[in-house]
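Visitor: coords below, sequence missing:
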């Protein structure tokens, strides 16, 4: 694997009896990068994580994780990765602190590290609360704290903010960006395209087991911005959407000269709009 590539998928496919779950998946994930694997439920996102982490065997292709073939992973690889999924269990009768301390012992992590992670996920004031009494958002933050406690090189997140309130989701986003800055590679599956656009360096749009678009969110949106338009707000709350043509360019220049423009934005499509365009299907179907 080339330098700083921590994960590489090459021509991965997966068939379950008569169902083709994945078809020719190719991608790489680098150190200090967030890669979004995006698509609706049933598109193959969780299946891909299970193949990468050695829980499932692919039908064909090669998955390399930290230089190791995922079909032949030994236990030592799990000391270098973290996984957060919707079935990441916690010990409900133990306190928040005890849940982390148990795993700190397993990973040989210092008490100081436990304290830092507790603060990072905003659970310091709940340290003595039984985990079973946490809200859904607090529980998800505890699961995330446990997954990053040992400073994994690669973190796998399967729909980490699904069903959470906006403020909790924002707190988790902030933490993920901090982890990225520390050099962690993050593989994020989600059907939330707005979340992906905020967080991800690269995204793969997955539809029926195939990657239909791959690149940075901005690259993908600009690629599909074929009919360029601009939203212009003028004095007096007059809002217009103008196509890019010589006549409208002159209008905008005149308004600018007279200082009448209050706001102007380009109208490139969102990731969700692009997904609908390339698949013909709504993301939530």
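Guide: Received the coordinates, thanks. A quick note: this is a predicted structure, and the numbers were derived from the prediction, not measured.
Visitor: only C-alpha atoms from now on, for both contacts and neighbour counts.
Guide: OK.
Visitor: look up how far residue 207 lies from the nearest residue to residue 285 once chain neighbours are set aside.
Guide: Among residues not flanking residue 285 along the chain, residue 40 sits closest, at 6.9 Å (CA to CA, 6 or more residues apart in numbering). Distance, residue 40 to residue 207, using CA to CA, to the nearest Å: 8 Å.
Visitor: tell me which of the two has more neighbours.
Guide: Ranked by neighbour count (other CA atoms under 10 Å), residue 40 and residue 207 place residue 207 first, with 24 against 20.
Visitor: pull the contacting residues for that one.
Guide: Residue 207 sits next to 39, 40, 43, 279 when contact means CA atoms under 8 Å, 6 or more residues apart in numbering.
Visitor: ok, 10 Å please
Guide: Listed by CA atoms under 10 Å, 6 or more residues apart in numbering, the contact set of residue 207 reads 22-23, 38-45, 213, 275, 278-279, 281, 283.
Visitor: ChimeraX command to pick out the buried ones of those residues?
Guide: To isolate the buried members of the contacts of residue 207 in ChimeraX, using 16 or more other CA atoms under 10 Å:
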select :22,23,38,39,40,43,44,45,213,275,283
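Visitor: returning to what we had before: shared neighbours, residue 40 and residue 207?
Guide: Listed as contacting both residue 40 and residue 207 by CA under 10 Å, 6+ apart are 281, 283.
Visitor: re earlier: for the residue nearest to residue 285, list the residues it contacts.
Guide: By CA under 10 Å, 6+ apart, the contact list for residue 40 reads 189-192, 205-208, 281-285.
Visitor: would a markdown table of those residues with secondary structure be doable?
Guide: Shown next, in a markdown table, are those (DSSP: H, G, I helix; E, B strand; the rest coil):
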| residue | secondary structure |
| --- | --- |
| 189 | strand |
| 190 | strand |
| 191 | coil |
| 192 | coil |
| 205 | strand |
| 206 | strand |
| 207 | strand |
| 208 | coil |
| 281 | coil |
| 282 | coil |
| 283 | coil |
| 284 | coil |
| 285 | coil |
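Visitor: max pairwise distance over the residues you listed: which two?
Guide: The largest separation in those, counting by CA to CA, is between 189 and 281 at 18.6 Å.
Visitor: returning to what we had before: any of the contacts of residue 40 buried? List them.
Guide: 189, 190, 191, 192, 205, 206, 207, 208, 283.
Visitor: next, format those residues as a markdown table and append distance to residue 61.
Guide: Listed next are these as a markdown table, based on distance: CA to CA, whole Å:
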| residue | distance to residue 61 |
| --- | --- |
| 189 | 21 |
| 190 | 24 |
| 191 | 25 |
| 192 | 28 |
| 205 | 19 |
| 206 | 17 |
| 207 | 19 |
| 208 | 18 |
| 283 | 27 |
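Visitor: hold the first one in mind and look at this next one:
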């Protein structure tokens, strides 16, 4: 497939801090690509270099076969950018806001109104932006990034701070954007989001890419145990340890959990004893991959 973005060994340094340190990857046309990492991993700086907002100290970037830096005017109509923090013109309504963005690209007011409809904000068109909820403001921000019908969309933590319902609604919008043939590049702290939305991800830390691939492939490569949980008290913890000697057994008073790499005989043994109350079976997730690669320590 054709590569929309080619990043080759880029680096960015601020004094003694190496924010991006030899990053390389490609994003194919029509792909939903995620860049994941803890705070300070270099995700946003990498995105800003690709977008042409920041110059790399070394390495090269190609977007649609062109360099985005120095600020490439020819690329601007083809890309849409939704920044990490939404910032709107003061005192404008949602309609006035998107009409202002549309006018910068020579897009008609009718097309701007249609974009409001597509992101589910037609009924909020007359509402001033500061009165919008968090989810509505994020939808408007994405609408402004899409109003000129770009081929490539950058989304920097678009669901940060949203409640679960708003996040799920925004996921549907992001899927729709990608289904229309647009290439989407996403950064996010939410691993379930990346697992649900992205065709491929790159996990970054300390300015470097640690691992890349489809989420399911990365999870399968982890070789993590399957976690089998039943209601606490259904089976005594000591009895479970005796039955499943090679497994890790824990009981928090709510659930007894057996972590094993051979789940079939464990499930069979539980079934034989009628100990399946509250049964849940969970395999590894992208979060497990992330934590193994980046560690569990808190990043402020």
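Guide: Everything's here; your move. Everything quoted here is computed from the prediction, not taken from an experiment.
Visitor: quick one: TM-score?
Guide: For this chain pair, the superposition-based TM-score is 0.86 by TM-score structural alignment, normalised by the length of the first structure; 279 aligned residues with a CA RMSD of 2.7 Å.
Visitor: residue 76 of the first structure: which of the buried ones among the contacts of residue 40 of the first structure is nearest?
Guide: residue 189 (24.2 Å).
Visitor: give the aligned equivalent of that closest one in the second structure.
Guide: Here residue 189 of the first structure is matched to residue 187 in the second structure, going by TM-score structural alignment.
Visitor: stretch 160-167 of the second structure aligns to what range in the first structure?
Guide: With TM-score structural alignment applied, stretch 160-167 of the second structure matches the range 162-169 in the first structure.
Visitor: roughly how far is the matching stretch from the heart of the chain?
Guide: 14 Å (CA atoms, centre = their mean, to the nearest Å).
Visitor: likewise stretch 46-54 of the first structure?
Guide: Remark: stretch 46-54 of the first structure is offset 15 Å from the chain centroid, using CA atoms, centre = their mean.
Visitor: which stretch of the second structure lines up against it?
Guide: Mapped onto the second structure using TM-score structural alignment, stretch 46-54 of the first structure covers residues 44-52.
Visitor: how far does stretch 55-66 of the first structure stretch from start to finish?
Guide: One end of stretch 55-66 of the first structure to the other measures 16 Å (CA to CA).
Visitor: buried ones in it?
Guide: For stretch 55-66 of the first structure, burial by neighbour count (16+ other CA under 10 Å) applies to 57, 58, 62, 63, 64, 65, 66.
Visitor: same question, stretch 285-292 of the second structure
Guide: 285, 286, 287, 288, 289, 290.
Visitor: list the buried ones in the match of stretch 160-167 of the second structure?
Guide: 168, 169.
Visitor: now the helices for the stretch 151-300 of the second structure?
Guide: For the stretch 151-300 of the second structure, the helices defined by DSSP state H, counting those that start in this stretch occupy 164-179, 191-197, 215-220, 237-243, 263-272, 286-294.
Visitor: and the shortest one, how far out from the chain middle?
Guide: So that's helix 215-220 of the second structure. On the basis of CA atoms, centre = their mean, helix 215-220 of the second structure sits 15 Å off its chain's mean C-alpha point.
Visitor: give me the range in the first structure that it lines up against.
Guide: Here helix 215-220 of the second structure aligns to the first structure at residues 217-222, judged by TM-score structural alignment.
Visitor: mean per-residue distance, that stretch versus the second structure.
Guide: Compared with the second structure after fitting, stretch 217-222 of the first structure deviates on average by 1.1 Å (mean CA distance after the TM-score superposition for the first structure).
Visitor: residues contacting that stretch, please?
Guide: For stretch 217-222 of the first structure, the surrounding residues in contact (CA under 10 Å, 6+ apart) are 36, 193-194, 196-205, 213-216, 223, 225, 228, 267-275.
Visitor: contacts only, for the equivalent of residue 147 of the second structure over in the first structure.
Guide: If you follow residue 147 of the second structure across to the first structure using TM-score structural alignment, you land on residue 149. Listed by CA under 10 Å, 6+ apart, the contact set of residue 149 of the first structure reads 82, 100-101, 103-104, 107, 109-110, 113-118, 143.
Visitor: now the buried members of the residues you listed.
Guide: 82, 100, 101, 103, 104, 109, 114, 115, 117, 118, 143.
Visitor: aligned counterpart of the third one in the second structure, please.
Guide: Yep, that's residue 101 of the first structure we're talking about. By TM-score structural alignment, residue 101 of the first structure lines up with residue 99.
Visitor: quick one: list the elements packing against the host helix or strand of its match.
Guide: Following DSSP states H and E, one finds residue 99 of the second structure within helix 94-104. Packing partners of helix 94-104 of the second structure (3 or more CA pairs under 10 Å, 6 or more residues apart in numbering; DSSP states H and E): helix 109-118, helix 134-146.
Visitor: switch the ones you listed over to a markdown table; also include distance to residue 255 of the second structure.
Guide: As requested, those are exported to a markdown table (distance: least, CA to CA, whole Å):
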| stretch | distance to residue 255 of the second structure |
| --- | --- |
| helix 109-118 | 44 |
| helix 134-146 | 35 |
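Visitor: tell me which of these sits nearest to residue 274 of the second structure.
Guide: The closest of those to residue 274 of the second structure is helix 134-146. By CA to CA, the value is 45.5 Å.
Visitor: next, the mean deviation of the closest one compared to the first structure.
Guide: Mean for helix 134-146 of the second structure is 1.2 Å (mean CA distance after the TM-score superposition for the first structure).
Visitor: quick check: angle from that helix to helix 164-179?
Guide: With axes from the mean of the first three to the mean of the last three CA atoms, to 10 degrees defining the directions, helix 134-146 of the second structure sits at 20 degrees from helix 164-179.
Visitor: now do helix 134-146 of the second structure: distance to the chain's middle.
Guide: The chain centroid and the centroid of helix 134-146 of the second structure are separated by 16 Å under CA atoms, centre = their mean.
Visitor: what's near enough to touch the aligned residue in the first structure for residue 120 of the second structure?
Guide: Counting by TM-score structural alignment, residue 120 of the second structure lines up with residue 122 in the first structure. By CA under 10 Å, 6+ apart, residue 122 of the first structure lies in contact with 116, 138, 141, 142, 145, 168, 171, 172, 175.
Visitor: could you do residue 98 of the first structure as well?
Guide: Counting by CA under 10 Å, 6+ apart, residue 98 of the first structure touches 91, 104, 127, 128, 129, 130, 131.
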